[in-house]
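Visitor: coords below, sequence missing:
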């Protein structure tokens, strides 16, 4: 076991149901005061099996029991989350439809400005920032450096010779690296891939020099020693990989970046409904057994209320919008 190894957890739907079985029952009577007496759906605007899908299913089962209604997870992938978000934006604002979005939703506000069938802010009522997953920097072992400071020095000494990869244009991993490039004045090229796995393969063989992504994406390769853990882009070290220093510890001031999972409802959903749902989600994710499960796969538990969630989304739209405009990032 390496110093970066953390316990593995099989994340199947059956495991999610088992997790839910250990959670305390919440007040169905209190939930019923705000929520309609009908099944709920949570739209995941990505394919099954990914980070967003896993987080949603872990929450959906205990939420179903808490509100006394079925909660169905519906995968609606397409156009970097726009298809699923659009389906939620046009749904009835009655508490029966939610959508779980990632930072792509915030980036699309700038990348797809004027092209989307909804407004990333105004078309939704915030419910809860459920979890965050700090981005981790991983480096190719084909570069002669041992830590993030060494990689930065190597890139400075070899301008334009090191490429970085990401899971695609506008992904958080792409925007975070562009923010780092701008902050440090580095000269390097972006190589976008169709997802994390092909980028990871090229990182292992040395076709790209480094990349950001989540702990769950890198865990197996860290344990196998095929790529080098460099730093985590969080304000403090993370419990799930405590020996990994932060980007700020490596000498990059005020730098943090994460992907996240956020529940939104259609605009006009009554405040009583969004507040009740946020309360139930907070109870679910902060329950000790659930919090440990989420931590084991690289999540930081949140469960923020609607007002804080809305403020967070606005800040993310502003933040990534500035990076997109400054770096002149475009979607072809």
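Guide: Now that the structure is in, tell me what you want to look at. Not measured: the values here are computed from a predicted model. Numbers count the residues shown, from 1 in each chain.
Visitor: From here on, just use CA atoms for contacts and neighbour counts.
Guide: Will do.
Visitor: What's the local residue count around residue 323?
Guide: Other residues lying near residue 323 total 20 when counted by other Cα atoms under 10 Å.
Visitor: Just confirm it is within a strand.
Guide: No. Judged by DSSP: H, G, I helix; E, B strand; the rest coil, residue 323 forms no part of a strand; its state is helix.
Visitor: Apart from its chain neighbours, what residue comes closest to it?
Guide: residue 179 (6.1 Å; Cα to Cα, 6 or more residues apart in numbering).
Visitor: Next up, a structure to set beside the first:
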């Protein structure tokens, strides 16, 4: 009789997953964002949450849990019940870069999560305070070489950090890093001149990138952006430089496959909506959904390898 118990339990668990998905969702869904309100990821999350809520016929609530370079939000989701009611909209910061940036990471980006859908990419741009006598990347590099250690840059996320440290290594310049908890605060201090250089995401920085309150010198992608015409890729000056930030939705490990498929399918419809695409394009976000959860799972694993190599090449030591 005891031999049958595990079999009965397994059959019960197997039957529970489809039953869960069939009625899912029956209550509000929380979409955790590991960055502050006003960040690029937050803007993307709020745009898709509105439409996803309409399709799921339940509220999709954005919950900002910033701090420790996305670690707080990641830890929260990793420990959440895998029932589809706690989801994670995150980026390469938590899942590609942090394993190489922190010695004591309290979550595993692969084992502790269920990848559901890639949403797209968010370009970044390098900007300086007007007090910096540079109007091109070449002039910035020349100025930094002539004034080693006198310039500082803001780093509220891994993309900003890895981008600047890569530029420093390739160009051979000394610019001091100043950690920030959020992108909006980093931009505020760039405008004030507290820091002189900042690699900002288009989502949180676009409004300022188009003004004369700061000076935009280059974009991190390999090609020019239609959002910032005339601003050249940094790679034209800094050889082999090409960096962007991915964005996607994951759940805790053990998320039932029927729930994964439901969310993935609804997000495909959300990202195909022209209104959503137009809103995201307005912040420079490029919609690029994964075709299947498996494709996104492989992408997350590949990006972990890619960013590990970038960070090692930049000479960044884990904290």
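Guide: Ah, there it is. Bear in mind the structure is a predicted one, so any value in this text is a computation, not a measurement.
Visitor: Matching the residue nearest to residue 323 of the first structure against the second structure, which residue comes up?
Guide: Mapped onto the second structure by TM-score structural alignment, residue 179 of the first structure lines up with residue 166.
Visitor: My read is that that match contacts residue 309, right?
Guide: No. Taking contacts as Cα atoms under 8 Å, residue 166 of the second structure lies outside contact range of residue 309: 11.3 Å.
Visitor: out of those two, which sits in the busier spot?
Guide: residue 166 (24 against 14).
Visitor: who's in contact with the match of residue 179 of the first structure?
Guide: 241, 310, 313-314 (Cα atoms under 8 Å, 6 or more residues apart in numbering).
Visitor: which residues in the first structure does the top strand by length along the second structure align to?
Guide: Scanning the second structure for the strand with the most residues, using DSSP state E, yields strand 113-122. Mapped onto the first structure using TM-score structural alignment, strand 113-122 of the second structure spans residues 124-133.
Visitor: distance between stretch 41-53 of the first structure and the chain's centre?
Guide: 12 Å (Cα atoms, centre = their mean, to the nearest Å).
Visitor: Span of that stretch from start to end?
Guide: 13 Å (Cα to Cα, to the nearest Å).
Visitor: Quick one: residues in contact with it.
Guide: Here stretch 41-53 of the first structure makes contact (Cα under 8 Å, 6+ apart) with 54, 56, 60, 71-78, 80-85, 88, 96-102, 261.
Visitor: And the strands in the stretch 151-300 of the first structure?
Guide: Using DSSP state E, counting those that start in this stretch, the strands of the stretch 151-300 of the first structure run over residues 163-166, 189-192, 210-213, 228-232, 258-266, 300-301.
Visitor: can you put these in JSON lines and add mean neighbour count?
Guide: Output for those, formatted as JSON lines (neighbours: other Cα atoms under 10 Å):
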{"stretch": "strand 163-166", "mean neighbour count": "24"}
{"stretch": "strand 189-192", "mean neighbour count": "17"}
{"stretch": "strand 210-213", "mean neighbour count": "28"}
{"stretch": "strand 228-232", "mean neighbour count": "26"}
{"stretch": "strand 258-266", "mean neighbour count": "26"}
{"stretch": "strand 300-301", "mean neighbour count": "21"}
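Visitor: for those, which one sits closest to residue 15 of the first structure?
Guide: For the strands of the stretch 151-300 of the first structure, proximity to residue 15 of the first structure was assessed by Cα to Cα; strand 300-301 is nearest, at 18.7 Å.
Visitor: so the closest one matches what in the second structure?
Guide: Counting by TM-score structural alignment, strand 300-301 of the first structure falls onto residues 286-287 of the second structure.
Visitor: With the first structure overlaid, how far apart is the matching stretch on average?
Guide: Averaged over the aligned pairs, stretch 286-287 of the second structure sits 1.3 Å from the first structure after superposition, using mean Cα distance after the TM-score superposition for the first structure.
Visitor: chain center to that stretch: distance?
Guide: On the basis of Cα atoms, centre = their mean, stretch 286-287 of the second structure sits 13 Å off its chain's mean C-alpha point.
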